[in-house]
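Student: Got a predicted model here, sequence first, then my questions.
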Amino acid sequence: MTSPFTKCLWLLLLPLLLAGTAIAQKLPSISSKTEGMKRYPGYFTFYYDEDTGKIWLEIDKLNKEFLYVNSLPAGLGSNDIGLDRGQLGDNKVVYFSKQGPKVMLVQPNLAYRATSDNPNERRAVEDSFAQSIIWGFKAEAADGNKILVDATDFLLRDAHDVTGSIKRSKQGSYRLDASRSALYLPRTKNFPQNSEFEAMLTFTGGEDAGRYVREVAPDVQALTLRQHHSFIQLPDNNYTPRPADPRAGYFGISYLDYATPVGEDIEKRFIARHRLQKKDPKAKVSEAVEPIVYYVDNGAPEPIRTALVEGGRWWNQAFEAAGYKDAFRVEVLPDSADPMDVRYNVIQWVHRSTRGWSYGASVTDPRTGEIIKGHVSLGSLRVRQDYMIAEGLLAPYENGKSVDPKMMDMALARIRQLSAHELGHTLGIMHNYAANNNASVMDYPHPQVKLDRTGKIDLSNAYGTSIGAWDKVAVAYGYQDFPKGTNEQKALDEILAKGRADGLLFISDRDARSPGGAHPTAHLWDNGANATTELLNVLRIREKALENFSENNIKPGTAMSTLEDVLVPIYNYHRYQTEAVAKLIGGVNYTYAVRGDKQLVTEVVDKREQQKALDAMLKTISPEVLTLPEHIITNIPPRAPGLRSSRELFEKRTGLTFDPLAAAEASADFTLSFLLHPERASRLVELGARGNSLSLQDVVKQLIENTWKGRHQEGLQEIVQLQTEQLVLTHLQALAHNESASYQARAVATAALKDLKGFIESKQRSIKQDAYQAHLALAMERLSRPFSEEVKPSRPLDLPPGSPIGSGEVMGCE
């Protein structure tokens, strides 16, 4: 029986409950809510309210997955901070889910899956790992299954994490200012398969703005950039993922599949690639069902634009080799097209305040690895750096002579290669650093320069002019369309086996980028079949260029102090080949072998090859190589007024005047940092104990014999030599106290320091020359100094930045 109190309570609450139900059931219609607004029909129809500056999104696809991508169509212009025009953000599979009056934008967790027909098995995995709610909207109007939400705040947020990027680079603390942010209608568009939204966002603060921000911002207290949001229809289910193979050189996706039978690998790996199918898979040569088309930024000037098109088109050679006809094209972007539109694969021309990396990224389906949109960003200052390298090599501005076109030819050749390289990343292909001598455009190329029969510098073959043999193997693996009934795994293995039989090797980033790396052929910016032979060749070219270096290296009427700009890449011309040679010392050759493919697994570099490499390395720190000629030193005055000093120049210890000793110090330190790297030192201990390798004792002994115990020079070469000896002491001390090195490596360095101390003591008794005595006294003081957290070995000067040539992974970058 209901009590009188309960009846009264129900009477009081009933009107409120009925009112709430009425409100929930009587959301206004979408047409009435959007009356007077501009309608944008398309994938997700939306409306723009001019009076409030709001965008209203019509959601008609509840619980249906689509792809959400944010990007940066208008950037900051600083390579160091990295917020570049055209930069892509994460690719997220998401869906809208209605929960009462709220509509959630949900990102499922695709890293953990169950590819099973059993819904309970799939649910068990889904419920075991967290999902992410990216945003919550309030339903404001409805028509049947269609819901209208206010998307303005979602679009005006810092989705690309601009504030975080600036803070992580220690360039200031900024916050989004809503009063100075608005939707950007010129780039807000709708299409049948994608909806595109753009916002103009202003970030304020800047009280602690760093140098990089100050270099590019008109007002450091207000940084205005644009962020783009793309809602993209996911591809159909007709794409077949291709299994990843560590020998094939592809980026890709991976996930744990808990429906995998016990005894099989739970981690599934598939390569990233565009969808490409032959019209007739049985035909040796066939047109594609739908070709891959890339578009070059129409904002790139000529003749650069044409070079970008030509370089990108190289890839058609690889697709032709795989049996496709006209399946890959590169065109110029039409004026009517938007480069952020997912329907266009683009090669974008990006400007920054300094030279910097170019990179190739993509919009990829995280479910399968299918590439939906390739997006290349090329730094515009790269071409100018290559042109300056050519100026340094040729000294072309002799009075009365016309400017040599070979400089522009070399710069444009590099742009073609760079276009092909970065486009290769957007095809899914990794770097291949074991593919110099033009075996792959996915290597980093140093200009291939030679001396002709008359001893003049020849730039005619500085860069490659086509796709490489490895690139054809990679495209065949990723894009070959096999006839029905083919054993695909066997066919893919045969493609890789043929590449190996042709002498092609794939070694990528991790193995090549480490300064303590061991692979004898995996290097950045190197040339030559033999690294040591090429280093000696590079040193000869450098010597010739320095011999010819004069005011003819800069244009008439140019400030003489700018000679230093041109000198830097020439003086350091051998830096990358030096790094390559270092990897032969304590080197171990290896492949990404799999069981049964009969590849080399590991092999220590022959001791004789290591010795040749060490001899060449020691040459790079000889006084003859390190000391600049007098005719160069006397021609470089302090920086002229109005010309900024920058990190592109040599560091100095002499104030405003040019410092040839600082240049020599940085170069010698560069060589020693590789030679006595703790990983290399530890490996030399191990390999030396196993035989047929140099030992760490061998390396340290020869290093000291060629510096401290070598024949002493006179004049400036003597001071350079003494400076190098102090650097040797610095690196031995650092190794002796480096806890990341093995105990025995530290022991060898400690014993060498003890022996060196005895040698110095004997020299102090026998040699009275003032400069040398002072040098010995400093060394003794440093050797006697206790090593502690407060007293560290001296910090040598750094080389000016050299990488990237022609301008510091994004899918891939150069």
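Tutor: Now that the structure is in, tell me what you want to look at.
Student: going forward, measure contacts and count neighbours with C-alpha atoms only.
Tutor: Noted.
Student: any idea where the helices of the stretch 201-350 of the chain begin and end?
Tutor: Assigned by DSSP state H, counting those that start in this stretch, the stretch 201-350 of the chain shows helices spanning 211-216, 304-313, 315-321.
Student: Residue 289 is nearest to which of those helices?
Tutor: Nearest to residue 289 among the helices of the stretch 201-350 of the chain is helix 315-321 (13.8 Å), distances taken as CA to CA.
Student: Any idea how far the closest one is from the middle of the chain?
Tutor: Relative to its parent chain, helix 315-321 has a centroid offset of 25 Å by CA atoms, centre = their mean, to the nearest Å.
Student: Same check on stretch 8-22?
Tutor: In terms of CA atoms, centre = their mean, the centre of stretch 8-22 is found 63 Å from the chain centre.
Student: follow-up on the earlier one: for the helices of the stretch 201-350 of the chain, which one ends up most surrounded?
Tutor: The densest packing among the helices of the stretch 201-350 of the chain, expressed as mean neighbour count by mean count of other CA atoms under 10 Å, is seen in helix 304-313 with a mean of 23.
Student: ok, residue 196 to residue 365 distance?
Tutor: Taken as CA to CA, to the nearest Å, the spacing of residue 196 relative to residue 365 amounts to 18 Å.
Student: Please apply the same query to residue 798.
Tutor: From residue 798 to residue 365 the distance is 42 Å (CA to CA).
Student: quick one, which of the two is more surrounded?
Tutor: Ranked by neighbour count (other CA atoms under 10 Å), residue 798 and residue 365 place residue 365 first, with 21 against 17.
Student: who touches the more buried one in this structure?
Tutor: Residues in contact with residue 365 (CA atoms under 8 Å, 6 or more residues apart in numbering) are 67, 91, 93, 234, 235, 371, 372.
Student: another one to put next to it:
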Amino acid sequence: MKKAQPLFLILAFLCATFVSAQFSEKKKNFKKYEGFFDFYYDEGNDKIFLEVKDLEKEFLYVSSLSSGIGSNDIGLDRGQLGNERVVFFRKAGNKLLLVQPNLKFRALTDNELERKSVEQAFAKSILFGFPITEQKNGVYVIDITNFLMQDTHGVSARLQRSDQGNYSLDKAKSAIALDRTKAFPKNIEFDVTMTFKGTPKGSYVRSVVPTPGLITVAQHYSFIELPDNGFKKRAFDPRSGAYPFSYYDYATPVEESLVKRFIPRHRLEKKNPDQEVSEAVEPIVYYLDNGTPEPVRSALLDGGRWWNQAFEAIGFKNAFQVKMLPDDADPLDIRYNVIQWVHRSTRGWSYGASVADPRTGEIIKGHVSLGSLRIRQDFLIAQALMNKPFAERDDNYKPMLDLALARIRQLSAHEIGHTLGFAHNFAASTNNRASVMDYPHPQFSLKNGEIDYSNAYDTGIGEWDKVTVAYAYSVFPEGTDERKALNKILEDATAKGLRYISDQDARPMGGAHAYAHLWDNGKSISDELKSMLDIRKTAISNFSIDNIKTNEPNSVLEDVFAPLYFFHRYQTEAATKVVGGLDYNYTVKGDGQLTVAPVDKKSQEQALKAILLTLDAEEIAIPKEKLSLFPPRAIGYGRTRESLKGKTGVAFDALSAPETAADMTLGLLLHPERASRLIQQKALDPNNIGLSEVLQEVVSNTFDKKHKDPYKNEVQQNINFRVLFHIMNLAASDKVHPQVNAIANQYLQKLSLSVAQEAIKDPIKGEIARRINNFYKHPETFKVVPSPKIPDGSPIGMDCFH
């Protein structure tokens, strides 16, 4: 006798059957898309229904931003990629769950129970639960609209983090964007217009959004077929210039490392692997955004194509190509590697990102975002440096444009390099510009008293770039010991004198590597700083009203002058890293490279001597005869974050600019970490310079320096106060060795004694005495008095994301 079923189960079954029948009837009126997944669009209710045929089958899910906010500070750009995730659908009761397995922890073994033990040991993530709308012949239909209508990209969180206000998704003002919702055999693409409602708080959002309380962007989702298992992983080596891709393999024998490190790279195979030179089975093709204007378009195409030189060097024929994106293609379509032209309200970082298979590191899509305003900054620098470019006519812009386009070619190659799997190489500038993966500063020289621009930027791929391509993409003959072959590539590079040092060792604040810097030039850092100061002096001497066009206000001239005045800033950063600096490599056992050593005394002394020029009013005071060029700002041409800052209200402040420049130098030279390294350096080698010698030279070349010109003397006084504040900072810091505190205090006491006798008669010396006296009353509350902020120099923002 059959047992009666509970009434609620019968009702649930009947309800599901009714809903299924309803959907089967209604879907005849829906727009159907056939592809990797088939799906339907219900226009009447603005809903997407997805057909799922294969449960437990993994695929790739990628979220991104197809339409952005336009502020580099907020960081939500058009074309910005989000995370890629391996996911699968799993049935649980009356719903399908979208499951993300934990690929960070694995057990690569044939033992199924061992694999399962690791899988169960670490959490997975269920990204969403979908009630089943229809189930028929093993095919499930689910409504994914709510999944698409969520803030996956973290727009509201980013707005909150950047202090722009609290926002939340307003679904009533959001909708599926059909023009970018498409289906293809190996991928499907969804696009959603999303509006975030909130109370605006910050200036960034107010500057770019027409109604700041309502921010509308577009979010993009891709479901992608995973690559087959034919991709071969390649071992990561810290010397290779490639990024690491890693996971933990718990099936590893105890005597070996759990962490497995490989490099991300595109799949590239030879059609004829036995031939020395062969075409690729499938070349790597990048497509340039067809919204890029000329002449930028041609420059980006040229620079991107430089990479083919490196692939030819390892036996590939025409394996790397750059073409124009078809007019009907979507830049976020996973089938295209894209170079995208991105607009923002301020100039900002460009970056190269990628979509890679999280299982293997295989790069599926490279995606470059190039900030459209970067070229204008390079044009501005050229405009400032050139001698009276608009003296005779206003259309004499070609020399400046040529210089800016030369930079854009290099930038195209640089960002593509990141999407090929390569990290920065900030030591390349000391190797005759050996890599496009460095940050290049324009390299000028003086010839017969005139600035020569002919060698400003490099014109092709570098020798180091050929090494990174060889390591990542070489195809070796069958039977080759790959580890030995890869080692030989790197050992040959070392034998040629090529160096590789990346981000964490190149940053200026407290950085220690003496030969890896951002935006620097030259094998001799100190000689190049002196050269840059000479070029700066020449350009400032030539600077005139003819550096702007007819009918432009002098306020524009001040904006042109700002990057010229701080032209030496990055080479100064580089020079300070030599003082108390180290020379080291990413060595591995047996490679024969230098592991680590302090910089020799002579090089440190030469660097210090060059740095001290940037604290000399003779060098950094704006010439008096140039000050008449800079009246108070004209209406409609107010100061911006890229203008010179001051303390004189509407008047141009000739004293604050040198104060800001000096503060930049001192913040680097007298950084607490550098001061502690100088203590250690002197202890290990008494013949090398230490903190006491550095402070002695700084004081001697500032406080002890007198100028006959009262204007320059006032400039020097401002510089001297910056020296005082930074010595106080070392004296009070709890982030240094006590010996640093002791030596800094010793120099403060010397200064106090030296001014004590004249403090009553000399108000400046009296102020120095007063500040030192106040410092010792409450040293624990001391903070460096801020100088006027230095204008933005690098692209606006803090980080370069790759």
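Tutor: That came in fine, so what should we check first? Quick caveat, the model's predicted, so the values are computed rather than measured.
Student: Kindly reformat the helices of the stretch 201-350 of the first structure as CSV containing distance to residue 50 of the first structure.
Tutor: As requested, these are arranged in CSV below (distance: least, CA to CA, whole Å):
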stretch, distance to residue 50 of the first structure
helix 211-216, 33
helix 304-313, 39
helix 315-321, 46
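Student: Which of the contacts of residue 365 of the first structure sits closest to residue 743 of the first structure?
Tutor: Out of the contacts of residue 365 of the first structure, the one with the shortest distance to residue 743 of the first structure is residue 91. That distance is 45.6 Å, counting by CA to CA.
Student: what does that closest one align to in the second structure?
Tutor: Matched across to the second structure, residue 91 of the first structure falls on residue 84, judged by TM-score structural alignment.
Student: That match and residue 55 of the second structure, how far apart?
Tutor: For residue 84 of the second structure, the distance to residue 55 of the second structure (CA to CA) stands at 20 Å.
Student: got it, and residue 440 of the second structure?
Tutor: Remark: distance between residue 440 of the second structure and residue 55 of the second structure (CA to CA) = 51 Å.
Student: more crowded one of these two?
Tutor: Neighbours were counted for residue 440 of the second structure and for residue 55 using other CA under 10 Å; residue 440 has more, 23 against 16.
Student: That one touches residue 459, doesn't it?
Tutor: No - counting by CA atoms under 8 Å, no contact exists between residue 440 of the second structure and residue 459, whose distance comes to 11.9 Å.
Student: if I line the two up, what does residue 305 of the first structure land on in the second structure?
Tutor: Taking TM-score structural alignment, residue 305 of the first structure has residue 297 as its aligned residue in the second structure.
Student: Look up how far residue 413 of the second structure lies from its match.
Tutor: The value you get for residue 297 of the second structure to residue 413 of the second structure, if CA to CA is used, is 13 Å.
Student: who's in contact with residue 329 of the first structure?
Tutor: In this structure, residue 329 of the first structure makes contact with 291, 292, 293, 294, 313, 316, judged by CA under 8 Å, 6+ apart.
Student: one more time with 6 Å, if that's ok
Tutor: Residue 329 of the first structure sits next to residue 293 when contact means CA atoms under 6 Å, 6 or more residues apart in numbering.
Student: ditto for the one 3 residues further on
Tutor: Residue 332 of the first structure is in contact with 295, 296, counting by CA under 6 Å, 6+ apart.
Student: Now check the second structure for the residue matching it.
Tutor: Under the alignment (TM-score structural alignment), residue 332 of the first structure pairs with residue 324 in the second structure.
Student: Also residue 348 of the first structure?
Tutor: By TM-score structural alignment, residue 348 of the first structure lines up with residue 340 in the second structure.
Student: Count the residues that sit near that match.
Tutor: 26.
Student: cool, and residue 399 of the second structure?
Tutor: One way to gauge burial is a neighbour count; for residue 399 of the second structure, by other CA under 10 Å, it gives 14.
Student: Kindly provide the distance from it to residue 303 of the second structure.
Tutor: Distance from residue 399 of the second structure to residue 303 of the second structure, counting by CA to CA: 19 Å.
Student: Then residue 620 of the second structure?
Tutor: The gap separating residue 620 of the second structure from residue 303 of the second structure is 36 Å, by CA to CA.
Student: hang on, the earlier thing: surely the match of residue 91 of the first structure touches residue 64?
Tutor: No - the pair residue 84 of the second structure and residue 64 does not pass the contact test of CA atoms under 6 Å, sitting 9.3 Å apart.
Student: between the two, who's got more neighbours?
Tutor: For the pair residue 84 of the second structure and residue 64, the greater number of neighbours falls to residue 64 (22 against 18), based on other CA under 10 Å.
Student: Show me what that one lines up with in the first structure.
Tutor: Residue 64 of the second structure maps onto residue 71 in the first structure when the alignment is built from TM-score structural alignment.
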